[in-house]
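Enquirer: give me the fold of what follows.
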Amino acid sequence: MTRIAAEWTRRDDLNAMLAAIDPDADQCRFVGGAVRDALLGIEAADIDIATRLLPDEVMARLEAAGIRAVPTGLAHGTVTAVLPGGPVEITTLRRDVTTDGRHAEVAFTDDWREDAARRDFTINALFADPVTLEVTDYFGGLADLDARLVRFIGDAGERILEDHLRILRYFRFHARFGGAADPLALAACTGHADRLKALSRERIARELLLLLGSADPLAAVGLMADCGIWPVILPEMQDDGARRLAALLDREAAVAAAPNPLLRLAALLPEDALIADTVAARLRLSKAQRLAMTRFAAPWPVTGSARQVAAQVQPEELVAPWLLLRAPRAMLVDGWHSLKGWQVPEFPLSGRDILALGIHAGPDVARALGEIRRRWVAEDFPDDARIRQIASEVVQAAA
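Expert: Got it, this is the predicted structure:
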């Protein structure tokens, strides 16, 4: 019998909560990603519990135990228990009644296998007993996990018709866990690629950024091209998009940079700020994300050190990833490390200082300040003595 072993299973708050809502230890099981990741020795991002208890009963038992309960998705059976060690989602066992590719109407059930059967991939349909930690596997998920095979439960085409987003989820999970691709899954994704058009742009954006945030998404990106996915969700991506992404991954490795999904999305696109902004707007990205996309699409300045560029570009936190994507390879490593943990120094002069040097109030003050700051940046932010010398030179030249 396979058992999970993970630090989170020993959380006092989690076990106390389980004892409160399931004193006989026969109504709840850990499920999904937490179980899968525990088997792989990966720290779980979220802990999910499946239960035979109905949502109202879960709420009542949590509240009776003094545990805050948030009805995060009662229509779909989900209650969130707010615990000191982090929130835990508790969801009543379900079966699909109707689906239209975007939404599902569900009914509650007490059948563990029926609930597992409605999940997307075999590796996500594993349950674990909270007491014994023994794993229950209805659809061969353990073998698929060992083989690094991402496989749909049942007929792949039918599962995609239930929820079109499963196409992108397939490639995301393949990027994270997959070895050889499942030909049945690829055929189904290819045959139903156009159905992604029916999804909201927000859902596509979220899934796409999660995929691009995996350690190495390059193989999945190539498979998506083979299956005709990119023309549907990112028609601006050209044939050399994968090559540009590969180059970025190589540069990330050279400086040990953490994955930046937004930067990787920009790498898939041509070096064109208008295209980048168009894509960001269509995907309903935030204002900050749109700004980042347009910055990443711009060419790197032809002169100046990385720190000098950072002093002239706002917000400055975008400069390091921009450098990673666009700067000449020769300045990559030194430039990246020069920006790490560094902030642009505060410019030490103000208009009052310029007035004190004899320039009359008005536009000449701003012009003098601009020229002094330009020289201050060009000299790599010298000390106060030098900056005041520069100020004197600028004022004298303007006299």
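Enquirer: every contact and neighbour count from this point should use C-alpha atoms.
Expert: Noted.
Enquirer: does the most centrally placed residue in the chain sit in a helix, a strand or a coil?
Expert: For the chain, the residue nearest the mean C-alpha position is residue 210 (4.2 Å; Cα atoms, centre = their mean). At residue 210 the chain is in helix, as set by DSSP: H, G, I helix; E, B strand; the rest coil.
Enquirer: and it, what does it touch?
Expert: Taking Cα atoms under 8 Å, 6 or more residues apart in numbering, we find residue 210 in contact with 172, 261.
Enquirer: one more, please, to line up against the first structure:
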Amino acid sequence: MSPKTLEAEWIARADLAALVAALGPGTVRWVGGAVRDTLLGKPVHDIDAATTLEPAEVVTRLGAAKIRSVPTGIEHGTVTAILEGGPVEITTLRHDVSTDGRRATVKFANDWQDDAARRDFTINALYADPSSGEVFDWFGGLEDLETGRVRFIGDARERIREDHLRILRYYRFQARFGAALDAASERACIELAPTMKGLSRERVGWELQNLLAIADPVATVQRMYDGGVLGVVLPEASDAGMEALAAVVAKEREAGLPPSPLRRLAALLPADEKVAAQVASRLRLSTANKKRLVAAARRSGTPSDPHVLAYRLGREAAIDRLLLAGQDPAALSGWEIPVLPLKGGEIVARGVAAGPEVARILQAVEERWIGEGFPPRERVEALLDAELGARKPV
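Expert: Prediction:
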């Protein structure tokens, strides 16, 4: 990769050129993931910019150029420009006034290097000039990209004390970009791991799922487990859970399935519905994800027929259970989950009074329909006839 120049198609986007023109020459640079991923030859999904302008001035200049903006984090200096090619977050240069490990009090600044110094890792502190593509690197981020090293800027312990979530971010970035370990960063994460107990559960859950969503996080999660870091945020993890995680990641790869962070989280947990529910609540998972995690915890009772499992639980939950049980989910590929071709109203029309008896008959027909492999409507009608014929006279 070029050591000092950013070259990519996205840089030449007309809407980005209009944005730069609106803010003014020399006032804005691309920063963070877009710069890092471009230099690595990876796809760029989100574009962030840093600017010497204060938020109010950013809004004013964008408005004058007919570019819509949203004050998504204006108290921290961030304004989002809504562009045709996708939103761009524009953040005013800052330096920290104080931090408490969870949030920082910042002051707007106008020095690019000061802004870079408050970032987490060297590979995230790379800035690029929109016009020339020149890359600005004050902390060795380019060299770290080349060697595959994730390294905190300056003193690792100081960076972690500023924001304790950086411990989980370190491991996520290590799993994604790291080829060589930075011993000082790893030692600091292990030493300060207990500080994560004060973090919000939402932030921990979000970061943990991002880590588990990486193609193959097994080696990294194993180091977290061995170093006692994982136990701080997920004390339910065990040796058996680590083995299950490795097995699920391998099974996903064999089946050609994309990584599922929720499935991998389930693998780390014991097959205990109560534990799964507690973890889901602690990590503030959505109701749907909580149900899926609990369903995955029932894996000891996985049915032999994948179609039945998918019908009862849904496709994703069924694949979770199959993979966690070491079974092949190939039978579900391209299979459309059927709908029982029978409604309660049809049973009422056959002379059964509306109420619990209708529900009982419907359930009985459904169970036989499932047991016969989801036959077509004609067979369902025959099953209904049989069920009605077996009723005792009232």
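Enquirer: what's the burial count for the nearest residue to residue 30 of structure 2 once chain neighbours are set aside?
Expert: Nearest non-adjacent residue to residue 30 of structure 2, counting by Cα to Cα, 6 or more residues apart in numbering: residue 49, 4.4 Å away. Residues contacting residue 49 of structure 2 under the criterion other Cα atoms under 10 Å number 23.
Enquirer: check residue 195 of structure 1 too.
Expert: Residue 195 of structure 1 has 18 neighbours, counted by other Cα under 10 Å.
Enquirer: then residue 114 of structure 1?
Expert: Residue 114 of structure 1 has 15 neighbouring residues, counting by other Cα under 10 Å.
Enquirer: against residue 22 of structure 1, how distant is residue 56 of structure 1?
Expert: Residue 56 of structure 1 is 14 Å from residue 22 of structure 1, where distance means Cα to Cα, to the nearest Å.
Enquirer: now do residue 348 of structure 1
Expert: Taking Cα to Cα, one finds residue 348 of structure 1 at 63 Å from residue 22 of structure 1.
Enquirer: show me which of these two is the more surrounded one.
Expert: residue 22 (16 against 13).
Enquirer: which residues touch the more buried one?
Expert: residue 28.
Enquirer: what do you get if the cut-off is 10 Å, keeping everything else the same?
Expert: 16, 28, 51, 53, 58, 61 (Cα atoms under 10 Å, 6 or more residues apart in numbering).
Enquirer: what's the spacing between residue 38 of structure 2 and residue 220 of structure 2?
Expert: 24 Å.
Enquirer: in the stretch 51-200 of structure 1, which spans are helices?
Expert: According to DSSP state H, counting those that start in this stretch, the stretch 51-200 of structure 1 carries its helices in the segments 55-64, 112-117, 141-147, 156-162, 166-177, 183-191.
Enquirer: compare those and report which one is nearest to residue 304 of structure 1.
Expert: helix 166-177 (37.3 Å; Cα to Cα).
Enquirer: between helix 183-191 and the closest one, find me the angle.
Expert: Helix 166-177 of structure 1 runs at 140 degrees relative to helix 183-191, counting by axes from the mean of the first three to the mean of the last three Cα atoms, to 10 degrees.
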